[in-house]
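Engineer: what follows is a predicted protein model with its sequence.
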Amino acid sequence: MIVFRLVITSLAFLLLPIWCYVITPFGSNAARAAPNVSTVVFELFTRFNPTQAQILELDNLQALEQSFYDPSLPTKFFAHGLHDGPGAAYSSRDAYLQREDCNFIAIDWSVLASGIEYPIIVERDVPRAAVHTGQFIDFLVGNTGAPFESIHLMGHSLGAHVVGGAGAAVTLGRIPRITGLDPAGPLFSLNETDTRLDTTDGDFVDIIHTNGGTLLHDQQGFLPPIGHVDFYPNGGQFQPGCTANHIKSTGQERGACDHARVVTYFVESINSDVGFRAVECETQVDFEAGLCADNVAVLMGDPTPSSARGIYYLATNDKAPFALG
């Protein structure tokens, strides 16, 4: 049963002025015909080029064949969020390449994500980037023989909806795992699953919430559970360490700090010795009261098993290393 707090927040999302904007469903003709989608490119990094990107593009077979892409290795995709760029993926890139030999692809949709009108980006540009990415995955698989089973899509904020739409847009197979890192909440409806990341986009969808709520409270993420498994570190709205002193020293706004912290948690989880242990629980209040200590526990982040289901809570440190085990 979804807890009262999540229900109230869900209603808040439904009451946002979504009806003012027609959100284009992923894969629609309007999204495919939109101009400038060719600005979405894909930065490939491997252990042969760990910091120097090789640029891959949809239907550019020559660039793909001349790259270090190895279809026998796991392939990780990461999509950045609003007003960001591929550099937002580099900490994840470094952690993965440190741990294993893999293909890491940073989805650069920064031209589409840099607009000043958020509703237009949600309505028009997220679906364009999503469909283009799905088509690129088909192009990659079709020309290299890479198995879909080796693909993991990750996205932060609006990027979570980009990779969700990409999972819905692929035609040659199914994406086995999609990770949503504090998926953007404003102007996305709980009921309109065609326009946001949801459980139909991949075989396993795991979500980490760090700044869920509404813009009225400077919260940028989606609070209600939308994955096969949803994690709520520190309650999923405000993160320890995002204090007034931190905000003053970094120049970040409060919500931006909480919203970005999810990427830091995920990156740490890739190589953590102790991990982010989370327990299944109905509410943060029950978790803090110790009522869920004996419940099912799983690790949040990269090690999350695909069998995980439900809502999980955990606490973190207020500075790195954040994982408490």
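Structural biologist: Ah, there it is.

Engineer: can we go C-alpha only for contacts and neighbour counts from here?
Structural biologist: Will do.

Engineer: in stretch 235-252, what's buried?
Structural biologist: 235-243, 247 (16 or more other Cα atoms under 10 Å).

Engineer: and the helices in the protein, which stretches?
Structural biologist: 4-15, 29-33, 61-65, 90-99, 110-113, 118-120, 126-144, 158-169, 244-250, 254-271, 284-288 (DSSP state H).

Engineer: pick the most buried one from these.
Structural biologist: Of the helices of the chain, the one with the most neighbours on average (mean count of other Cα atoms under 10 Å) is helix 158-169, at a mean of 30.

Engineer: quick one: that one to helix 126-144, angle?
Structural biologist: Computed by axes from the mean of the first three to the mean of the last three Cα atoms, to 10 degrees, the angle separating helix 158-169 from helix 126-144 equals 50 degrees.

Engineer: so which of the helices of the chain is nearest N211?
Structural biologist: N211 lies closest to helix 254-271 among these, at 5.0 Å (Cα to Cα).

Engineer: tell me which other helices or strands the closest one touches.
Structural biologist: Using 3 or more Cα pairs under 8 Å, 6 or more residues apart in numbering; DSSP states H and E as the contact test, the elements touching helix 254-271 are helix 90-99, helix 244-250.

Engineer: those: which one's closest to E268?
Structural biologist: The nearest among the helices and strands packed on helix 254-271, by Cα to Cα, is helix 90-99 at 7.9 Å.

Engineer: take the one below as the second:
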Amino acid sequence: MHSMHMHQCYYEACNADPDCLQYCPIIPLHGRSVETNLEKTKWTDVEFKLFTSSNIDSATDFNYNFQFEDLQHSEFVETAKVKFIIHGFFTAYSENNWLGSMKNKLIKDKPFNYNVFVVNWPKFAITLNYLAAKHDTETVGNALAEFIFKLCNFSSLKSSDIHLIGHSLGAHIAGFAGNALKKKGLIIGRITGLDPAGPLFKYDDGTRRLDRFDAAYVENLHTGIGDFIGNGYGFAKPLGDIDFFINGGFAQPDCSLWNLPRNILKYGWVEGFANTYACNHMFAYVLMLEDTEQFSENCQLVGFQCNNYRDYRGGKCNDCGSNGKACAVISLFGEDDRNSGQGYVEPQSSYASIKVYLDTLKKPPYCAQNYAIEIKLAKNSEVPNGKFELTLEGTYFGSARKFVINKDFSIEQDDRKFSCLVQLDKNLGKVTKATIRLYYGIYDLAVFFSKPKIIIDHLNVKYLSNIDKRIRNAWSASMCAEESKTNELINFVPCTYER
């Protein structure tokens, strides 16, 4: 270990030296100020596996009662930040599962930036008794808090440079650890909950599960909300400063019970059932593991604050607000990149959780080029019904792009406006032309005899898939209608003035 030093008060001497008690980790449990022997006995069953750029393939194992010398002789880099990865129910660390993949991504994408600890607790997690595993999340959380407290006291590591990443029950373990450390005066910098577990946590207060006060910044990805088998395993309500509801929080790509036979053939019986029935729940870490280098043309996973998923799908939530806080981007490296995880860089001041929504593509890479389309009718226009076909043309660095979108007209009578969310697999680029073609069904007899007079004031195309306002503005356009001899085909060109 590099440039390690030791505090004047040794951990082992704290019980004998009253002046040293401020450094002695006493983690409260249910109002008690000292841990029981049974609790500490269980702590020894929690492993903390250290990986760095120097030992990416072979872990150095610790437990909660490690000594200064253990850290000193390890690969721990005192100048690097620390990330903890915490698994959930019926899981354990393996180089071949998502824990190994995330460890590798953190170290390989940002060499020498992080010490990565995998919190491995299979003795409690691998059981058919979910109630017991749920109960033990507090035990594991307190063991983690003890470990972090000693880590900070044995090194120059600041708690603000610690990021806890937990999936399912692991998210609540992160919450228990953060809450316990807060009582010792240490505030964890960031917690990321990957679809925090919902079953049996629904009626618990914030001290009995993850909540937004467990770290300086708490974010969550909701992908499989529900109460148990059949309708999801994830917590349905916001738990953090920012809560991402991915594809509404419940319907993820290629997650269907009809996939069970295919998954059994591919993974075997146990993993086949898990990959089928927990598919939505698992998508949280699948999305976090996406290789952003494969995202096309400046695409980022940006969520927008919205009252509900219906409004988001309707294209009504398409602005980051004057202070930029009405949207956020998903990133493992938010604390290092100004353009990602901006809520972490500039913590929210509001006491209310912010719900943001984000839709993905149906297959990897999942980052969609999302656009909000707005069609504004003129005051003297009749209200259309039926369907329309929107053709958008643009150029992306010299490459011509053309996309055709079909939608049902549904005009809001109060503001005479139609809006929707459109997903593309490529960036449209600078919009140069648009065409709207109106058409009606064979049963629209009234339209057959007298077609409504449609006058469109303007068409707005707003690009949503980047946190940088300059990029969003560059790929957005306000389009004005050209004179048209037919009521069914309307051409648009960029407006010469701002709408």
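Structural biologist: Cool, got the structure. Here the structure is a predicted model, which is why all the values come from computation and not from measurement.

Engineer: before we move on, the earlier item: need the helices and strands packed on helix 254-271 of structure 1 in a markdown table with distance to Q54 of structure 1, can you?
Structural biologist: Conversion of those to a markdown table gives the following (distance: least, Cα to Cα, whole Å):
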| stretch | distance to Q54 of structure 1 |
| --- | --- |
| helix 90-99 | 14 |
| helix 244-250 | 31 |
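
Engineer: out of the ones you listed, which is closest to R5 of structure 1?
Structural biologist: Going by Cα to Cα, the one of these nearest R5 of structure 1 is helix 244-250, 25.7 Å.

Engineer: mind checking how far the closest one is from the chain centre?
Structural biologist: 25 Å (Cα atoms, centre = their mean, to the nearest Å).

Engineer: which residues sit against it?
Structural biologist: Contact partners of helix 244-250 of structure 1, identified using Cα atoms under 8 Å, 6 or more residues apart in numbering, comprise 253-254, 257.

Engineer: out of those, which is nearest to G142 of structure 1?
Structural biologist: Nearest to G142 of structure 1 among the contacts of helix 244-250 of structure 1: C257, at 39.7 Å, using Cα to Cα.

Engineer: pull the contacting residues for the residue mapped onto A171 of structure 2 from structure 1.
Structural biologist: By TM-score structural alignment, A171 of structure 2 lines up with A160 in structure 1. Residues near A160 of structure 1 by Cα under 8 Å, 6+ apart: 79, 81, 154, 179-184, 197.

Engineer: got it, and S110 of structure 1?
Structural biologist: Applying Cα under 8 Å, 6+ apart, the residues contacting S110 of structure 1 are 40, 80, 82-86.

Engineer: now the residues you listed as a markdown table including distance to A130 of structure 1 and neighbour count?
Structural biologist: Below are the contacts of S110 of structure 1 laid out as a markdown table (distance: Cα to Cα, whole Å; neighbours: other Cα atoms under 10 Å):
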| residue | distance to A130 of structure 1 | neighbour count |
| --- | --- | --- |
| V40 | 10 | 20 |
| H80 | 12 | 27 |
| L82 | 14 | 21 |
| H83 | 16 | 15 |
| D84 | 16 | 17 |
| G85 | 15 | 18 |
| P86 | 15 | 19 |
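
Engineer: just curious, which of these is nearest to D218 of structure 1?
Structural biologist: The closest of the contacts of S110 of structure 1, once distances to D218 of structure 1 are taken by Cα to Cα, is L82, at 15.2 Å.

Engineer: grab the nearest non-local neighbour of the closest one.
Structural biologist: A113 (5.2 Å; Cα to Cα, 6 or more residues apart in numbering).

Engineer: wait, the one you found touches H83, no?
Structural biologist: Yes. The pair A113 of structure 1 / H83 is scored as a contact, 5.4 Å apart, by Cα atoms under 8 Å.

Engineer: please report how far the residue of structure 2 most remote from its centre lies from A477 of structure 2.
Structural biologist: Computed with Cα atoms, centre = their mean, the maximum C-alpha offset from the centroid of structure 2 is found at F449, amounting to 51.8 Å. Note on F449 of structure 2: its distance to A477 of structure 2, by Cα to Cα, to the nearest Å, is 36 Å.

Engineer: about what we covered before: against G251 of structure 1, how distant is the match of A171 of structure 2?
Structural biologist: 25 Å.

Engineer: list the contacts for the most centrally placed residue in structure 2?
Structural biologist: Centroid check for structure 2 by Cα atoms, centre = their mean gives L221 as the closest residue, at 3.7 Å. Going by Cα under 8 Å, 6+ apart, L221 of structure 2 touches 192-196, 243-246, 284.

Engineer: how about it, what's its partner in structure 1?
Structural biologist: L221 of structure 2 maps onto I208 in structure 1, by TM-score structural alignment.

Engineer: and the closest residue to L14 of structure 1 other than its chain neighbours, how many neighbours?
Structural biologist: Among residues not flanking L14 of structure 1 along the chain, S189 sits closest, at 5.9 Å (Cα to Cα, 6+ apart). For S189 of structure 1, the neighbour count with other Cα atoms under 10 Å is 21.

Engineer: aligned counterpart of S189 of structure 1 in structure 2, please.
Structural biologist: In structure 2, S189 of structure 1 lands on K202 (TM-score structural alignment).

Engineer: in strands, which of the contacts of A160 of structure 1 fall?
Structural biologist: 79, 154, 179-181 (DSSP state E).

Engineer: would you list those residues in JSON lines and tack on distance to P303 of structure 1?
Structural biologist: JSON lines is the format used below for those (distance: Cα to Cα, whole Å):
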{"residue": "A79", "distance to P303 of structure 1": "19"}
{"residue": "M154", "distance to P303 of structure 1": "14"}
{"residue": "T179", "distance to P303 of structure 1": "11"}
{"residue": "G180", "distance to P303 of structure 1": "14"}
{"residue": "L181", "distance to P303 of structure 1": "14"}
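
Engineer: is it possible to get a markdown table of those that adds neighbour count and distance to F4 of structure 1?
Structural biologist: Formatted as a markdown table, these follow (neighbours: other Cα atoms under 10 Å; distance: Cα to Cα, whole Å):
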| residue | neighbour count | distance to F4 of structure 1 |
| --- | --- | --- |
| A79 | 31 | 32 |
| M154 | 27 | 29 |
| T179 | 27 | 25 |
| G180 | 31 | 23 |
| L181 | 32 | 23 |
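
Engineer: alright, that wraps it up for me.
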